[in-house]
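**Student:** give me a 3D structure for the following:
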Amino acid sequence: MATPTVSVIIAAYNAMPYLTRCISSVAEQSIGQRELEIVVVDDGSTDGTATELERLTRVYPGLLDVVRQENSGGPSAPRNVGLDRAQGRFVFFLDADDYLGPEALERMVAAAEKNNTDVVLGKVVGVGGRGAPVTMFRRNRARTDVFSSRAYWTLNPMKLFRRDLLERHRLRFPTDLSIGEDQPFVAAAYLNAAGISILADYDCLFWVHRDDDGNITKRTSGSEPRLRFLPRMVDLILENVPPGPGRDHLAHRHLTVDVLELLRDHLVLEPREIQQKTLARLAETIAPLCHEGLREQLSAMAWLRLHLIRNEMLDEVLELVRFEQELKRTGGATPVAVEDGRAYARYPYFRDPERAIPDECYDVTDQLSLRHQVTRAEMRDGALHLAGHAYFHRVATHDVTTELILRERESGAECRLPVTHTATPGLGADEDLGEYTYDKAGFDATVDIATAAEGKALGNGLWDIWLVVGAQGLSREVRIGSKRAADVSGKAATHIVDTAEGLQTVTLYTTKPHGNFTLDIGENKHEVLPHLELDAIGWKGGIAAELVVTGRCTLDSYPDGTLTVRLTTSDGAGSETTVDFPVTQPANGDTFTVDVPVSSLSAGVWGGELRLAGWTVPLLPLPQDLAPAKWRRRGLPWYAKPVPAVPGDDELFALQVAKTDLVKAMVGRMKS
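**Tutor:** From the prediction side, this is the model:
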């Protein structure tokens, strides 16, 4: 038998009726059965799992390797058995309750091979109300590591592993843990992996909530099992990751996710004497990971929780858990107190003299949500007009000091400009149970491009648009544009603006992928010429000696009279004559028509172009077989006809205007 690409390892215990869909989802993978091996370890099931495995073996002959053993009490032993039997270049652990998307394995293997990575995380979707990890699946990551991503926030083993990685490091699931056994296994794989890929654009794994609540995490309750695996994870981090940001990144996950789950779902349900012992053990466990430098990474609530645990303040811990649960139930938001430019959440025991909990446990200044929306963003009459609202969540709009900043991306040059603070009655009334309103969060600003830089025009560059939102002494910057009203366009709009330094190109556009507003001044990303097009040129029907030029100008605005059709002729001695025929901006649409009365031109060969200041587009050449135009000037006959601009070159516009030579004309008639 050829070596399979993927060995899918399924530990099954009383897995009916879920097992059928689980195995079928693997057998029918788009990667094909020739690339697969399914190793199923029946861990002493008593519900018909064994019978179903026999049936599936007949349905998929040669595909399933079924092992039966006495119940081991957890998933570690059967997974290890499956891993020992696996032959594939990759292995994927799948719980018997869950199932795969049709292309999951093909896509994950392709990611591992293309990016030469050892672990691939496929997007997980919850089914039947079961929660699934989200933060690591915001976008695809071709190649990352455990310190540069949120991969560590999912430590379940339902991932694709390169088997060579697991064998080189002899990675197996610990059999002495009834829960959390996957964490040391996956963490060690992460830390030793050559790279990690994340597939976020395809639903790879479906996590099923069992109707009988039979998922392993549901069956195993109590603080004790969690207090066995958590110290092991702390030791693993201390032994393998040096002090610093990397260690803190991993510690963050355990100090928030695991600690909160232990308190919320288990400790609160236990007898008082058990609670006290549990809290003491938990305080001892987390102590090596806790230090003041970690504070910046954690929310105030998490830091307060850790403070109470480390000081073994049981009643306060229980009250904080109750407080958090009530917030979650009601959807409310904790009020804040603002003092000396800092904001403090009024969590339990804030400024309680008996507890003397430090203010830093309540400091949410850097965590306050800054909310904004742009309701107007447009260039008009040479100025940028902006309006909208911006405020700190839970901070009343008193003493508002919001201002606008234009910041050039490369040089960092800034223009700080005032805004008009406008009333926003009722803003916030439809959220937080109406507890907070922000009645003066509005802003309105007009930026004259010609004078914005201390009386001078803004220089060339990409000028990102920021607000410095201020209220009650708090202040924070935010790029604006990603949140905007439905009628505010993010489409690039290019304008020609008249300044003291001359005509300037200004494009208001939104960045990708975030959608924030930027002013492109000077064609850094948005050129003018693509906006100028010529469609046709020829004699105007019914009017002797008059050309009609049609074209399109998709610029959003330009000063009157600056867009012209310019004709030029030379006397051969270095002297040129030019005549401009202005293009009138169409009231609607972008198509224009220009009438050029050639009967007013002096004699000569005239070239032509569509011109907007320094931007030019050559006029289309006239067909060489175009009939001459004829007219009389002061009683004498004149004509105009197309000629090559250069002998043998018919690609440029060239129009010869001349007085008819009567002698030659008569000779020509006589010969004809």
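**Student:** C-alpha from now on. contacts and neighbour counts both.
**Tutor:** Noted.
**Student:** mind checking the SS state of residue 147?
**Tutor:** When classified by DSSP: H, G, I helix; E, B strand; the rest coil, residue 147 comes out as coil.
**Student:** my read: it touches residue 241, true?
**Tutor:** No - the criterion here is CA atoms under 8 Å, and residue 147 misses it with residue 241 at 10.4 Å.
**Student:** name the nearest residue to residue 345, sequence neighbours excluded.
**Tutor:** Closest residue to residue 345 apart from its sequence neighbours, by CA to CA, 6 or more residues apart in numbering: residue 336 at 4.3 Å.
**Student:** what count of nearby residues applies to the one you found?
**Tutor:** Around residue 336 sit 21 other residues, with neighbours defined as other CA atoms under 10 Å.
**Student:** against residue 392, how distant is it?
**Tutor:** According to CA to CA, to the nearest Å, residue 336 stands 11 Å off from residue 392.
**Student:** contacts only, for the residue nearest to residue 345.
**Tutor:** Counting by CA atoms under 8 Å, 6 or more residues apart in numbering, residue 336 makes contact with 343-346, 394-395.
**Student:** one more: residue 21?
**Tutor:** Here residue 21 is in contact with 98-99 (CA under 8 Å, 6+ apart).
**Student:** please identify the helix or strand for it.
**Tutor:** helix 18-27 (DSSP states H and E).
**Student:** next structured bit after that helix?
**Tutor:** Criterion used, DSSP H and E; the element after helix 18-27 is strand 36-43.
**Student:** buried ones in that next one?
**Tutor:** Residues 36-43 are the ones in strand 36-43 that count as buried (16 or more other CA atoms under 10 Å).
**Student:** one more: stretch 249-262?
**Tutor:** For stretch 249-262, using 16+ other CA under 10 Å, the buried residues are 249-256, 259-260, 262.
**Student:** stretch 111-119 too?
**Tutor:** 111-112, 115-119.
**Student:** now the second one, please; I'll put the structures next to each other:
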Amino acid sequence: MADAVRSALAQGPAVAEVIAVDDCSTDGSDELLGRLAAGEPRLRVVRRDVNSGGCGSPRNTGIDAATAPYVMFLDSDDVLPAGAVDALLAAATEARAEVASGLCVRRELPSGSEQSWQEDLYAERTVLDEPSRRPRLVHDTLCVNKLYRTDFLREHGIRFPEGRFLYEDFVFVARVLAAGPRLALVPDRVYVWQVRRSAERLSLSLDRGRIANWTARIEACALAYDILLSAGQKDLARAARAKFLDHDVRMYARELGLRDADYRHAWWTRTREYLARYDAADWELSPAAPGRLLARVILASPEPRDLSRLRELAARPARLLPPYARTPEGDPVWSAGLPEVSLAPLLARPAATLPLAVDAELRPSARASLLRLRLHELYGKVAEAGPREVDVVWQARDDDRTRGRTTVALTPSGADVWVAEAPVDLAGIGSGTWDLLLTVHFSDGQRREVTAHALTGAGRLRRSAVPSAVYGVLLAQPYATHSGALALRLATGLRGVLTVARGRLRRLLR
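**Tutor:** Coordinates of the predicted model:
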């Protein structure tokens, strides 16, 4: 809380007032805010009488209390980077825009690794006369990386849902877009969203292990669609439904393997119920996109099925694993059991956009660790493009470091597979968690960046202690991520090995 308030005050003269809304807290926040306000005339504390149980009501209270011509929202766990308000305010005033929006950075704590949110939207400075000129705006469902003209919000009655309403941002942003504001987009970092996955109590949006979370997300997405459609924003409404398939469904489908049977059944049932509302035009937009293919399978089957294969298709980038079935007429389909789910739209796409499947197996060894790769054919499209070679690189999970970059040839092995082997210098990679990233190059000049499906079974993902001339010993653990991709954990030296052993002992004792 204190860091959030200080980051807002540190923006300088552009911030005329900071309104801290205390939602009837019991953790001492009111005392802390009182002490901060005593030494800062720009800070005003508003205490609600009853806890709302959500984020929407306190924000509405802040809108009502605002006296400045522009408002922003800042959550108590997050911070504003230096110059954020200046950048947004300058963009809004210069463009005479009702809304100015900038880049949000998602920061994982305690590691500090960062990932930009919807970076493509903020690649350059842009002014839009109306939101419909860029339908992808519906993907930026955050309310916090935006500056709003206060009278615009009040004139259109734009507010958050009251009370405990998960994903209230979805609804608020839909109401903003439905009002058709003039928008200014800037590439500046204007918000740092701090995520603590190891916290004892996860934030509402991160607590995805209960079916109530998915139900709330569907409700928010459905309401956002209705708001946009009712306002005559048909293109934005269609884009919102596409976003549900491409983002929301894929994100949760990747995690189905972590849930129990009751959750999976409820998730499948509720997803099918919502997808049944889609009309023909909703499905026609990018019919070969992974989210649409995944949703077609869900809609076609009354019970959960093919979860491992769906998990891979939901990955980013998507991987479509075998089998590659066809109808008796030769048309590509999801499987012999679901011939109604056509994969024919894939045939119209170039190899560089296909959900290519590459199997990977890492064999740590004292002499020479080896990475074995196997690229699968996909209805003739891979052979048509002519796979030639593959770039291999290991990227650190917590930052942008890369290690072990090499390029190896792909050679045919039978009619439907190409194989490659790449040496892996484990000591040169070093300690940490590393994701395997591949780039397949084709003879026709195309290239496709992919991740690799981790082969399991027969001890393939066993932890190995490997002698090392550099560190004495390395502890290497190939593993499959939640989406089924191959990744690698490495601990170097005796100290690293002991750290892993202590961590494993603590988990066993718990």
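**Student:** next, the TM-score between them, please.
**Tutor:** Here the TM-score for the pair of chains, by TM-score structural alignment, normalised by the length of structure 2, is 0.62; 371 aligned residues with a CA RMSD of 4.0 Å.
**Student:** identify the residue of structure 1 aligned to residue 71 of structure 2.
**Tutor:** Residue 71 of structure 2 maps onto residue 91 in structure 1, with residues paired by TM-score structural alignment.
**Student:** how big is the offset of the helix or strand that contains its match relative to structure 2?
**Tutor:** For residue 91 of structure 1, the host element (DSSP H and E) is strand 90-95. Strand 90-95 of structure 1: mean distance to aligned residues in structure 2 after superposition is 0.7 Å, counting by mean CA distance after the TM-score superposition for structure 1.
**Student:** any chance you could list what contacts that strand?
**Tutor:** Contacts to strand 90-95 of structure 1, defined as CA under 8 Å, 6+ apart, come from residues 5-12, 79, 83, 109, 157-164.
**Student:** those residues, buried ones only, as a PyMOL selection?
**Tutor:** Listed next is the PyMOL selection for buried residues among the contacts of strand 90-95 of structure 1, using 16+ other CA under 10 Å:
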select buried, resi 5+6+7+8+9+10+11+12+79+83+109+157+158+159+160+161+162+163
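**Student:** just the ones of the contacts of strand 90-95 of structure 1 in strands?
**Tutor:** Within those, residues falling in strands by DSSP state E are 6-12, 160-162.
**Student:** distance to residue 592 of structure 1 added to those residues, as TSV?
**Tutor:** Converted to TSV, those look like this (distance: CA to CA, whole Å):
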residue	distance to residue 592 of structure 1
6	64
7	67
8	66
9	69
10	70
11	73
12	74
160	60
161	63
162	64
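**Student:** and of these, the nearest to residue 549 of structure 1?
**Tutor:** Taking CA to CA as the measure, residue 549 of structure 1 sits nearest to residue 160 out of those, at 64.3 Å.
**Student:** contact partners for that closest one?
**Tutor:** 90-93, 108-109, 119-121.
**Student:** what's the most distant pair in those residues?
**Tutor:** So, those by CA to CA: farthest apart are 93 and 109, at 14.0 Å.
**Student:** would you mind finding the match for residue 286 of structure 1 in structure 2?
**Tutor:** Residue pairing (TM-score structural alignment): residue 286 of structure 1 is matched to residue 275 of structure 2.
**Student:** what's the burial count for the nearest residue to that match once chain neighbours are set aside?
**Tutor:** Residue nearest to residue 275 of structure 2 in three dimensions, not counting chain neighbours: residue 299, with 6.8 Å by CA to CA, 6+ apart. Residue 299 of structure 2 has 19 neighbours, counted by other CA under 10 Å.
**Student:** what segments of the stretch 501-650 of structure 1 are helices?
**Tutor:** Assigned by DSSP state H, counting those that start in this stretch, the stretch 501-650 of structure 1 shows no helices.
**Student:** ditto for the stretch 201-350 of structure 1
**Tutor:** Per DSSP H, counting those that start in this stretch, the stretch 201-350 of structure 1 carries helices over the ranges 216-219, 223-240, 245-253, 259-265, 272-286, 300-310, 314-330.
**Student:** run the angle between the helix holding residue 21 of structure 1 and strand 6-12 for me.
**Tutor:** Angle, helix 18-27 of structure 1 to strand 6-12, by axes from the mean of the first three to the mean of the last three CA atoms, to 10 degrees: 180 degrees.
**Student:** okay, buried residues for stretch 204-218 of structure 2 please.
**Tutor:** Neighbour count says stretch 204-218 of structure 2 has 211, 213-218 buried, by 16+ other CA under 10 Å.
**Student:** now stretch 320-335 of structure 1
**Tutor:** With burial defined by 16+ other CA under 10 Å, the residues of stretch 320-335 of structure 1 counted as buried are 320-321, 333, 335.
**Student:** next, give me the two most distant ones among these.
**Tutor:** The widest separation within the buried residues of stretch 320-335 of structure 1 (CA to CA) is 17.5 Å, between 321 and 335.
**Student:** strand 36-43 and the helix holding residue 21 of structure 1, what's the angle between them?
**Tutor:** Counting by the same axes, to 10 degrees, helix 18-27 of structure 1 points 160 degrees away from the direction of strand 36-43.
**Student:** which one in structure 1 is aligned with residue 205 of structure 2?
**Tutor:** Alignment note (TM-score structural alignment): residue 205 of structure 2 maps to residue 217 of structure 1.
**Student:** check residue 506 of structure 2 too.
**Tutor:** Matched to structure 1 by TM-score structural alignment, residue 506 of structure 2 sits unpaired.
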